[in-house]
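**Student:** sequence and predicted model, in that order:
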Amino acid sequence: GWPQCVHRQPSCHDVHCPQGTTCNVVNGWPRCVQTKTTIRRPACNDIQCSTGTTCKMTAGWPHCVHRQPSCSDIRCPKGTTCAMTDGWPRYWPTCVPNKPACDTVRCPAGTTCQMVEDWPKCLPKKPSCTEVHCPAGTTCQTVEDWPTCVPNKPSCNDIHCPAGTTCQMVEDWPKCLPKKPSCNTVHCPAGTTCQMVETSPRCVPKKPSCKDLRCPKRTTCQMVEGWPKCVTTKPSCNDLRCPSGTTCKMVETSPSCVPTNPSCNDVHCPKGTRCKMVETSPRCL
C-alpha cells in the first residue's frame, strides 16, 4: 500500500544510434542494428550518351542507342524539300525536288496555268463575254462555255403601237392590242358622270346632292331617301335674343327666355353685411 520506485523499461527514445544503424527493440531492450539498404536501379537521368545517340530504357535498364535522324537535321538546297523516305529498316530524311506548281510557271500571252494530273500546264484562256463586242440588237451570252452574240428579245420598248392600242407581252413577244375602254377617255355632258357598266364606260345622270340645292332662309338641306330636300331648321337659342334678366332655355324643343335666377353676384350688400343664398334667393345678412 506504499509508493515504491521501480526501474522504467528503456526504449529507443533513450538511444542515439551511429550513422548507418537504426534502433530496434530486441528482447525488450533497444539495440542499434545495421540499416538494410536497397539498390536503386539506374535510369536515363543517371547516364550520359554520346553525340548521335539517345537513352532508351530496355528491359528496365538504360541503354544508349543511335538516334533516328529527322528532317530537322538536314538543310535542303533551293528547289528541294525534305521528306522521310523508306530506307529499310529505317526512314531517312531525304531532299527531294519540289512538286511543280502554277506559282513557278510563266505562261505565254493568251494562255493560263492549270494543274492537269498534278502537273502545271499552260492552256488557252477561255474567252468570256467581257472580251466580246456584240453588234447592235444582240447581246453576249455564254452558250456551252463559249461567249455567243444572240439576238435581243424584243420588248414593248422596241415597237410603237397605233392610236387606240397598247403594247402587251404575249408569250414573250410584244403585241399591239386594243386599249380597254375606261372613263379616262370619256367626256360626259353636264349633269352626267362616267361609270363603268359591264366593262364599258357609260355617262349616267348624276345623283343630286345638297351641293346642287340652295335652300331658303330658316331651312337646311338634308338627304331624304337619297334625294336632297330643304327642311325647316329647328329653332335654337342661337336664333333668340333674350332681354336683360332673362336667359334662353329650350322648352319642349323650342327656345324660350326665362328669368335668370338671382345670385349674390347681382346684389350689393351694405357695409357690415354679407350676401348669402337663402332658399334660392340672395340675402344680405
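**Tutor:** Arrived safely. Numbers count the residues shown, from 1 in each chain.
**Student:** when you work out contacts or count neighbours from here on, use the C-alpha atoms and nothing else.
**Tutor:** Will do.
**Student:** what helices and strands are in contact with the helix or strand containing Lys121?
**Tutor:** For Lys121, the element it lies in under DSSP states H and E is strand 119-124. Contacts defined by 3 or more Cα pairs under 8 Å, 6 or more residues apart in numbering; DSSP states H and E place strand 119-124 against strand 111-116.
**Student:** next, the angle from the strand it packs on to strand 119-124.
**Tutor:** 140 degrees (axes from the mean of the first three to the mean of the last three Cα atoms, to 10 degrees).
**Student:** tell me what strand 111-116 is packed against?
**Tutor:** Contacts defined by 3+ Cα pairs under 8 Å, 6+ apart place strand 111-116 against strand 119-124.
**Student:** now do the buried residues in the strand it packs on.
**Tutor:** Neighbour counts over strand 119-124 (16 or more other Cα atoms under 10 Å) mark Pro120, Lys121, Cys122 as buried.
**Student:** quick check: of those, which lies closest to Met223?
**Tutor:** Ranked by distance to Met223 (Cα to Cα), these are led by Cys122 at 91.4 Å.
**Student:** next, the buried residues of the helix or strand where Trp92 lies.
**Tutor:** In the assignment (DSSP H and E), Trp92 maps to strand 90-97. Neighbour counts over strand 90-97 (16+ other Cα under 10 Å) mark Trp92, Pro93, Thr94, Cys95 as buried.
**Student:** could the residues you listed be laid out in a markdown table, adding distance to Thr232?
**Tutor:** Formatted as a markdown table, the buried residues of strand 90-97 follow (distance: Cα to Cα, whole Å):
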| residue | distance to Thr232 |
| --- | --- |
| Trp92 | 122 |
| Pro93 | 120 |
| Thr94 | 120 |
| Cys95 | 118 |
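**Student:** just those residues now: which is nearest Val224?
**Tutor:** Ranked by distance to Val224 (Cα to Cα), the buried residues of strand 90-97 are led by Cys95 at 110.2 Å.
**Student:** buried stuff in the helix or strand hosting Pro228?
**Tutor:** For Pro228, the host element (DSSP H and E) is strand 227-232. Within strand 227-232, the residues that qualify as buried are Pro228, Lys229, Cys230, counting by 16+ other Cα under 10 Å.
**Student:** hold the first one in mind and look at this next one:
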Amino acid sequence: MPTCKELQCERTNQVCRQSFVGHFFCQEKATCNNVTCPAGQTCDLRVEEDCADDCAMKPICIPLKLSCVNFTCPQGEECRIRNWQTPNIPYCHILNTTCPENEKYTHTTCCELTCQRRELFCDTEICADRPKCTCNKGFYRRKDGKCVKKELCD
C-alpha cells in the first residue's frame, strides 16, 4: 500500500492525506477563497468534530475572537487554534522545534526548574501555556539561559 511519500497527486490543487484506518488518498486542498462569512466572523479551515475516518479540512465561519485574524505572534512563531484543554483558543506555536543541548521541545503548563528555583512550581496564571524548549529532567536553567546539572549552578 503506498504512503504519501510514494503517492503523487496528479493535480496541483490536491494533497495526499492519510485516513485513520491507514488508507492514503488524494484530496483537493481546502481553501477559504470562495467563502463569505457574516459580519464578525472569518473563514478558517477545520476538521469536523464528529469525523472518524477520512477527515478533511473544511472551511467554516468562526467568530473573529476564536481565529488567528487579530492574533499576533512574535517572529519565529505562528498562530494556531488550540484543540486541547480550552478548545478553539488561538495561541502562538514555535516553528523551530530544535532545542539547545540538554533541552527538549514539549508542551508544559509548569514553570521549569532554574538554579534559583529548584522546586517545581506550577501556576498557569504565571507560566506560559504553550510548547517550548525546556530543560531535560535533572537539569536546571542557569541565569545565562543554559540548562546545566545542579553542580554547575552558581
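**Tutor:** Looks like it came in fine. Just so you know, these numbers come straight off a predicted model, no measurement behind them.
**Student:** any idea what the TM-score is?
**Tutor:** The TM-score (TM-score structural alignment, normalised by the length of structure 2) is 0.23; 51 aligned residues with a Cα RMSD of 4.3 Å.
**Student:** so Cys221 of structure 1 touches Val231, yeah?
**Tutor:** Yes - here Cys221 of structure 1 reaches Val231: they are 6.2 Å apart, a contact under Cα atoms under 8 Å.
**Student:** ok, now how distant is Gly87 of structure 1 from Pro205 of structure 1?
**Tutor:** 111 Å (Cα to Cα, to the nearest Å).
**Student:** okay, these two: which has more neighbours?
**Tutor:** Pro205 (14 against 10; other Cα atoms under 10 Å).
**Student:** so that one makes contact with Thr193?
**Tutor:** Yes - the pair Pro205 of structure 1 / Thr193 is scored as a contact, 6.3 Å apart, by Cα under 8 Å.
**Student:** what about Glu103 of structure 2, neighbour count?
**Tutor:** 20.
**Student:** check Cys92 of structure 2 too.
**Tutor:** So Cys92 of structure 2, with other Cα under 10 Å, has 20 neighbours.
**Student:** A strand includes it, no?
**Tutor:** Yes - according to DSSP: H, G, I helix; E, B strand; the rest coil, Cys92 of structure 2 belongs to a strand.
**Student:** correct me if wrong: it contacts Arg82.
**Tutor:** No - under the criterion of Cα under 8 Å, Cys92 of structure 2 makes no contact with Arg82, lying 9.5 Å away.
**Student:** ok, then the element right after the helix or strand harbouring Met250 of structure 1?
**Tutor:** Using DSSP H and E, the element containing Met250 of structure 1 is strand 246-251. Using DSSP H and E, the helix or strand that follows strand 246-251 of structure 1 in sequence is strand 254-259.
**Student:** buried sites along that following strand?
**Tutor:** Buried, per 16+ other Cα under 10 Å, within strand 254-259 of structure 1: Pro255, Ser256, Cys257.
**Student:** and the strand holding Pro228 of structure 1, what does it pack onto?
**Tutor:** With 3+ Cα pairs under 8 Å, 6+ apart as the test, strand 227-232 of structure 1 has strand 219-224 packed against it.
**Student:** report the angle between the strand it packs on and strand 227-232.
**Tutor:** Per the same axes, to 10 degrees, the angle that strand 219-224 of structure 1 makes with strand 227-232 is 140 degrees.
**Student:** packing partners of strand 219-224 of structure 1?
**Tutor:** strand 227-232.
**Student:** distance to Thr80 of structure 1 added to the buried residues of strand 254-259 of structure 1, as JSON lines?
**Tutor:** Compiled in JSON lines, these are given as follows (distance: Cα to Cα, whole Å):
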{"residue": "Pro255", "distance to Thr80 of structure 1": "118"}
{"residue": "Ser256", "distance to Thr80 of structure 1": "121"}
{"residue": "Cys257", "distance to Thr80 of structure 1": "122"}
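**Student:** so who does Thr134 of structure 2 touch?
**Tutor:** Glu103, Lys104, Tyr105, Thr106, Glu112 (Cα atoms under 8 Å, 6 or more residues apart in numbering).
**Student:** which one of those is nearest Arg46 of structure 2?
**Tutor:** Thr106 (23.7 Å).
**Student:** got a list of what that closest one touches?
**Tutor:** Thr106 of structure 2 makes contact with Pro131, Lys132, Cys133, Thr134 under the criterion Cα under 8 Å, 6+ apart.
**Student:** so which of these would you say is closest to Cys122 of structure 2?
**Tutor:** Using Cα to Cα, the contacts of Thr106 of structure 2 come closest to Cys122 of structure 2 at Thr134, 14.1 Å.
**Student:** which secondary structure element contains that closest one?
**Tutor:** strand 130-135.
**Student:** so what's the residue count around the spatially closest residue to Pro90 of structure 2 that is not a sequence neighbour?
**Tutor:** Once flanking residues are discounted, Pro90 of structure 2 sits nearest to Ile81: 4.4 Å by Cα to Cα, 6 or more residues apart in numbering. A total of 17 residues lie near Ile81 of structure 2 under the criterion other Cα under 10 Å.
**Student:** I figured Ile81 of structure 2 hits Ile89, correct?
**Tutor:** Yes - using Cα under 8 Å, Ile81 of structure 2 makes contact with Ile89 at a distance of 5.5 Å.
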